[in-house]
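Novice: build the 3D model from these lines:
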Amino acid sequence: MTSAQPSASQIRYGGDYNPEQWPREVWDEDARALDLAAMDTVTLGVFDWALLQPAEDVYDFGLLDEIVAHVGATGRHVVMATATGALPPWLAHAHPEVNRTDFEGRRHVYGQRHNACPSSPVFRRLSAALAGRLAERYAGHPGLVAWHVGNEYGGACYCGHCEAAFRVWLQQRYTTLDRLNEAWNTTFWSHTYTDWEQVVVPNALSEHWRGPNHTAFQGTTLDYLRFTSEAMLASFVDEKTAIRQHDPSTPVTTNFMGMYRPIDYHRWAEHLDLASWDNYPPDDVSHARMALTHDLMRGLKQGAPFWVMEQTPTTTASRDVNPLKRPGVLRLWSWQAVAHGADAVLYFQVRQSRGACEKYHGAVLDHAGRTDTRSFREVAALGAELRRLGDAVLGARTPARVALLFDWDSWWAAEITDGLNRHVRYPQVVMDHHRELWQAGVDLDVVAVDADLSGYDVVVAPLLHVVKGDVADRLEQVVARGGSVLTGFWSGRVDEDTNAFLTDVPGPLAGLLGVRVEETDSQPPGVTNPVALDGLDGSRPDAELVFELLVEEGAEVVGRYTEDFYAGRPAVTRRRHPDSSDGLSGGEAWYVGTALSPDGMATVVRAVLERHGLIGPYADVPDLEHAVRERDGERTSFLLNHSGRPLEVPAHTGGTDLLTGDRVEAGQPLRLGPAGVVVLREDPRPGSGPGEDAVGRGGTVTVVGDDTMLSEETR
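Specialist: Reported below is the predicted structural model:
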């Protein structure tokens, strides 16, 4: 797996720039504004296919040449897009088969984006050809720092090309029809296949479909989800291969979309030179969700820094309600991205579009091009801070001792399966676990189930529905060397084909966990059953949606249901493993058989973390985030105040505030206004172990009532 990072002198700062939409006299105005905002990087040409190739055999790079020259003259760096993020009208008209066919079997006409069939030979040929032409022309340009292939890959197609490609994909995966029939359990409902041509796409016209989000044959649908993800990947690889014919070294990426269901980003990761994503949170209180998604993106490349390719300075334009980012939030969220490993923070877009669906989407410059607005001043102030920071954290990594497993197969399989609870959503279950790790101040990696787990003290595996490969063995190894594993309901249920294990649940995880699931009760939202955590803090948090009735088989009970016919039955268990053969202390395996409320999940998570000394210094300060990046033995701490109110906390260690240059002593009060940020280069701490702090969790925290006491720099 490669991970290339282009050289830089600071966190890259800039955005998606479309001067082709504006008269040339505006370009100089843009350059002056970008200088005021300390922006050094622009992404060019994301949606320029029709401009660059007005007909199948005609290419015209004249205007793009002018734009590249203008940007270069201002000293800015370029992320060059391959312009294939949306089809040009001539292509859709001349070759209608490139248009996607939807789930209902309707072939679309030209419009929107995400509108190309990834299996279309014409699309793949022409998109790769354009990428190659661009690379041939601009490879070696002194300002080029990365290639941006496509844009926000997504969607699905169910056309004849995809059906034929799906059959080929299945033959490569299963080799024989016997193996396919076994994997899909086709003796059910007399669906045994005797010829590859009998396989059809699982859409609304086939017997596979039984309504939104569920299907009669989960194996078929799961494989089509895998196929669709890999079909889009093949299109990406086509373009990257074309680029590499002319440019062997400039990093190639595409902009992911965080926890995005249609694409398994882990399967894409090895083909990207660096990971990048577009950060558009659904609301102003999604800071924990964003932390999870940053960690997921960083984990794609084994902890290497990633880029935020897009965020909005002000507002989005795609939702029912599109609120403004409140004062300070843009700065706070941008520093949060850097704290979690971002080496670039870019915007969509530099200048607001005049028309079409995103004319009201936020931008660095509004329609009037003003630089005296609140939002522009915030953008410029952040640019000045990033310039002052320089290269202090470039390339720095997160010193994580906790891993959170994220698995698209488990996501897909659990949500397309009948007989469970359709109110349960995989991303929410993962977020419920991550939120408590985040609030506890843990530095963690979000990784695939096949990742190397040998460097982690704690592995959290929520809703590990699909157990594939050797993941069960590797989790046992974590515990054997003294680590802790935490998992929970619906885990260990099915194999990679989504066929149930013919053994007690949780299948291959049973020996590790020392527990058996006898029955599973599902209830609608609002139906709760408190769990008595008498084996922990004695609290009675609510639980809902899923209630597994557990039987301990080597585990001890730390929480029991208190209501319904299964009152007194185990709900939360812990198995303490004996000392390992090499003399190390045995570890622990935890199982939570229900969806605990946040306070209940926090109790369990902190019990796991405390055993390893991993509770952070500000774990008891709600919504005060603490994150660390480390490079060459130097640690930089980020304190981020998401609470919406001023806070005063003791410095957990001595060091230098990289944003102000001020000296900070351990225990010294730190004042953070609402959305306040401190970036602290820590003093070396001889003899300190990972996760230890000069000032522990016992420090006093003060809520500052009068924001006017805070300096402008602190704000």
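
Novice: from here on, contacts and neighbour counts on C-alpha atoms
Specialist: Fine.

Novice: which residues touch the residue of the chain most remote from its centre?
Specialist: The C-alpha centroid of the chain is most remote from residue 194, which lies 40.7 Å away (Cα atoms, centre = their mean). Contacts for residue 194 (Cα atoms under 8 Å, 6 or more residues apart in numbering) come out as residue 177.

Novice: Three-state assignment for it, please.
Specialist: Here residue 194 is coil, with the state taken from DSSP: H, G, I helix; E, B strand; the rest coil.

Novice: distance of it from residue 25?
Specialist: Separation of residue 194 from residue 25 (Cα to Cα, to the nearest Å): 67 Å.

Novice: got it, and residue 34?
Specialist: Residue 34 is 15 Å from residue 25, by Cα to Cα.

Novice: the longest strand in the protein is where?
Specialist: When the chain is parsed with DSSP state E, its longest strand is strand 543-552.

Novice: this one as well, want them side by side:
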Amino acid sequence: MDLDKVLYGGDYNPEQWLDRPDILEEDIAMMQEAHINTVTLGVFSWSTLEPEEGKYNFGWLDTIMDRLDQAGISVILATPSGARPQWMAEKYPEVLRVNERRERAHYGYRHNHCYTSPIYRQKVRAINMELAKRYGKRKQVILWHISNEYGGECHCPLCQEAFRNWVKDKYKTVEALNQAWSTTFWSHTYQSFDQVESPSPLGETMLHGLNLDWKRFVSEQTGDFIAEEIKAIRDAGSDIPTTINMMHDFYGLNYHQLAKLIDVVSWDTYPTWHKEPEILTATDNGFWHDFMRSLKNQPYLMMESCPSSTNWQSVSKLKRPGMLDAQSMQAIAHGSDSVLYFQIRQSRGASEKFHGAVIDHYGGRDTRVFKEVTKVGEELGAIRELVGSTTHADVAVIYDIENRWAMEDAQGPRNKGLHYVEAVQKSYYAFRKLGLNVDVINMDHAFKGYKILAAPMAYMFREGFAERVRDFVAQGGIFITTYHSGIVDATDRCYLGATPAGLTDLLGLRQTEIDGLYDGETNQLVPEDRSIFANQISYESKYLCQLIDVTSARVLMTYGTDFYQGQPAVTFQPYGMGYGYYIGADVEQSCYDDLYKRIVELSRVCKPFNYIPEGVEVTTRSKEGCDYVILQNFSAMNQHVELGEGELLLGSRSGKISPYETIILRRDKK
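Specialist: Below you'll find the predicted structure:
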């Protein structure tokens, strides 16, 4: 997607204000004053665009788009499939979803539609083609926003039949299906594919292979629906790029698969600022920024964020002065080419009437939020040269949704609180504290080009993963894995023999038992190698402690208590031209920080600064022979940094960086 500006603006819903033309005129004037250059239209407009079946009403949209065009404001145009009109549900009840208890939903809410339904697909294709024919070649339209926040599943008869066909296509024979799902357990053997149904509390939930394949089916069926939406647009003659807006820590879909269907990745981010120390919230948000960026290894878009407080989180916390700027610049730092809000004007009624907006119910220019939005717009205009710059990372962390699906359904070693995401983020945090860019990838991603690869809690080794890791390390890479890794295959069947499967010689150990600790129960990891852990007597571990039998690895840490006191906990071993590390317990962050600092030194990965103060995040984007080094202070106090060489694009060269302040340096590549 070729851009000449940072996209700035957000979701705009003029259909809610068609009875107030004065407000619509004032909105555009205020957008211009706030330096807003892009709005998203049509996300939930279906009932206004097609008030009756087959009768279209585009006049209002024509008028709004013309006015925006005159004001120099670009449009991201949505397909309206995220919420269907009531006439459709009344005439075609098959479009409504059926839940896992086989109960069909009533009309209402949003995303209450079946992705398999031929009628729903037909109606979506028709409205999409009408939109594409009318607006699909308009220069003002820069991107198609396909639906909104895809999610959910349907268990209707149409979906059951589609699932059976999916399973049959995958396994070919019922015998292969039975073997993959271990159906002889509890005497649940299938005699025919016709007997297969989706998991249900009224039926089968204990075949983990079934549960896992159902999640895969739901994700692929959603992807098939997305592909059909895009095909309608292409068939109508529009070649404008497409996106879907993804979500923070979303469990229901495999975003790595869906990213292949679209041209640009975008996502919606709503951090709970001021709840924990800001650097923790910032680092979590940065993790998901990097996850989204890594899906296509190219700049992405922050499609939604909140200019004030949300209405749907447990507490509607206001952003303190300066936080809106910091949140916006963090997106740019991690690779976004946009800062877009939900929403431009606050709704007057219904569910999101108290969700923050650029223009609130008061409607004035003298609000704190509007002034801060205007300031962000000014700054984004000053750093437009960052648009299109890319992010290079020598380091990658594996976060894999299929691995998570399988592990959290596995019934053991902890059925409440495996803390997979937290385990992945500990590796991510440790690298980020050193100022390193980090890619967040899945197991299927290519490893070439990385110097360090961390795979925490890699419970599922899909086919070929271990071989690819061995090749990566043999050629000089550093591989880090942890407890509860290499246990099962792609259908959640346990590997027979030593684990981590296929990597025991690389790591110089095998896993034996794993101890699930009660909440509040702890152990300690005691350093054996003082050259790495010189300043620490021990580190606290909790949740899970893996027992291992070391064959050839060097022991770096041992357990401090319990019957396995003194047994190995953290190990290291050369393999080929590289190294393999194993972390046997869910240990505190400071242990990761100390260990990874040494690993990075060993790898000779270049750091942007020798010293980064606590609470300061450093990220780098690159373009045409230069690096953009971006520093942000997410601590509560002034911090001092030695900026060194580089041209200042934003912030001060004083060496002091204030809370929520951003500094951007342009440096020549070496």
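
Novice: what is the burial count for the counterpart of residue 254 of the second structure in the first structure?
Specialist: Here residue 254 of the second structure is matched to residue 264 in the first structure, going by TM-score structural alignment. Neighbourhood size, residue 264 of the first structure [other Cα atoms under 10 Å]: 21.

Novice: return the residues in contact with residue 264 of the first structure.
Specialist: Applying Cα under 8 Å, 6+ apart, we find residue 264 of the first structure in contact with 226, 229, 408.

Novice: need the counterpart of the second one in the second structure.
Specialist: What that stands for is residue 229 of the first structure. Using TM-score structural alignment, residue 229 of the first structure pairs with residue 219 in the second structure.

Novice: ok, and what's touching stretch 21-36 of the first structure?
Specialist: By Cα under 8 Å, 6+ apart, stretch 21-36 of the first structure touches 14, 19, 40, 71, 74, 351, 353, 371, 380.

Novice: how about the contacts made by the first one?
Specialist: When contacts are counted by Cα under 8 Å, 6+ apart, residue 14 of the first structure touches 34, 39, 40, 41, 42, 345, 346, 347, 350.

Novice: identify the residue of the second structure aligned to it.
Specialist: Using TM-score structural alignment, residue 14 of the first structure sits opposite residue 9 in the second structure.

Novice: quick one: residue 402 of the second structure from residue 501 of the second structure, how far?
Specialist: Applying Cα to Cα to residue 402 of the second structure and residue 501 of the second structure gives a distance of 18 Å.

Novice: next one: residue 386 of the second structure
Specialist: In terms of Cα to Cα, residue 386 of the second structure sits 44 Å off from residue 501 of the second structure.

Novice: what do you get for residue 479 of the second structure?
Specialist: 15 Å.

Novice: more neighbours: which of those two?
Specialist: The neighbour comparison of residue 479 of the second structure against residue 501 (other Cα under 10 Å) goes to residue 479, with 25 against 22.

Novice: check for me that that one belongs to a strand.
Specialist: Yes: using three-state DSSP, the assignment for residue 479 of the second structure is a strand.

Novice: can I get the contacts of residue 14 of the first structure in TSV with distance to residue 289 of the first structure, neighbour count and secondary structure?
Specialist: Below are these laid out as TSV (distance: Cα to Cα, whole Å; neighbours: other Cα atoms under 10 Å; DSSP: H, G, I helix; E, B strand; the rest coil):
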residue	distance to residue 289 of the first structure	neighbour count	secondary structure
34	30	26	helix
39	27	25	coil
40	28	22	coil
41	27	26	strand
42	27	26	strand
345	18	27	strand
346	19	27	strand
347	19	24	strand
350	26	26	coil
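
Novice: farthest pair in those residues?
Specialist: Pairwise distances across the contacts of residue 14 of the first structure peak at 14.2 Å for 34 and 345 (criterion: Cα to Cα).

Novice: which residues of the stretch 351-500 of the first structure fall in helices?
Specialist: 374-389, 408-416, 426-439, 471-480 (DSSP state H, counting those that start in this stretch).

Novice: same list (the ones you listed) but as CSV, adding distance to residue 538 of the first structure.
Specialist: Formatted as CSV, the helices of the stretch 351-500 of the first structure follow (distance: least, Cα to Cα, whole Å):
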stretch, distance to residue 538 of the first structure
helix 374-389, 46
helix 408-416, 32
helix 426-439, 19
helix 471-480, 26
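
Novice: so which of those gets nearest residue 5 of the first structure?
Specialist: Of all the helices of the stretch 351-500 of the first structure, helix 374-389 comes closest under Cα to Cα, at 18.0 Å.

Novice: for the closest one, packing partners?
Specialist: helix 329-339 (3 or more Cα pairs under 8 Å, 6 or more residues apart in numbering; DSSP states H and E).

Novice: give me the angle between the helix it packs on and helix 374-389.
Specialist: Put simply, helix 329-339 of the first structure runs at 30 degrees to helix 374-389, going by axes from the mean of the first three to the mean of the last three Cα atoms, to 10 degrees.

Novice: so stretch 330-345 of the first structure matches what in the second structure?
Specialist: Under TM-score structural alignment, the match for stretch 330-345 of the first structure is residues 324-339.

Novice: typo on my end, it should be stretch 34-52 of the first structure
Specialist: By TM-score structural alignment, stretch 34-52 of the first structure lines up with residues 31-49 in the second structure.
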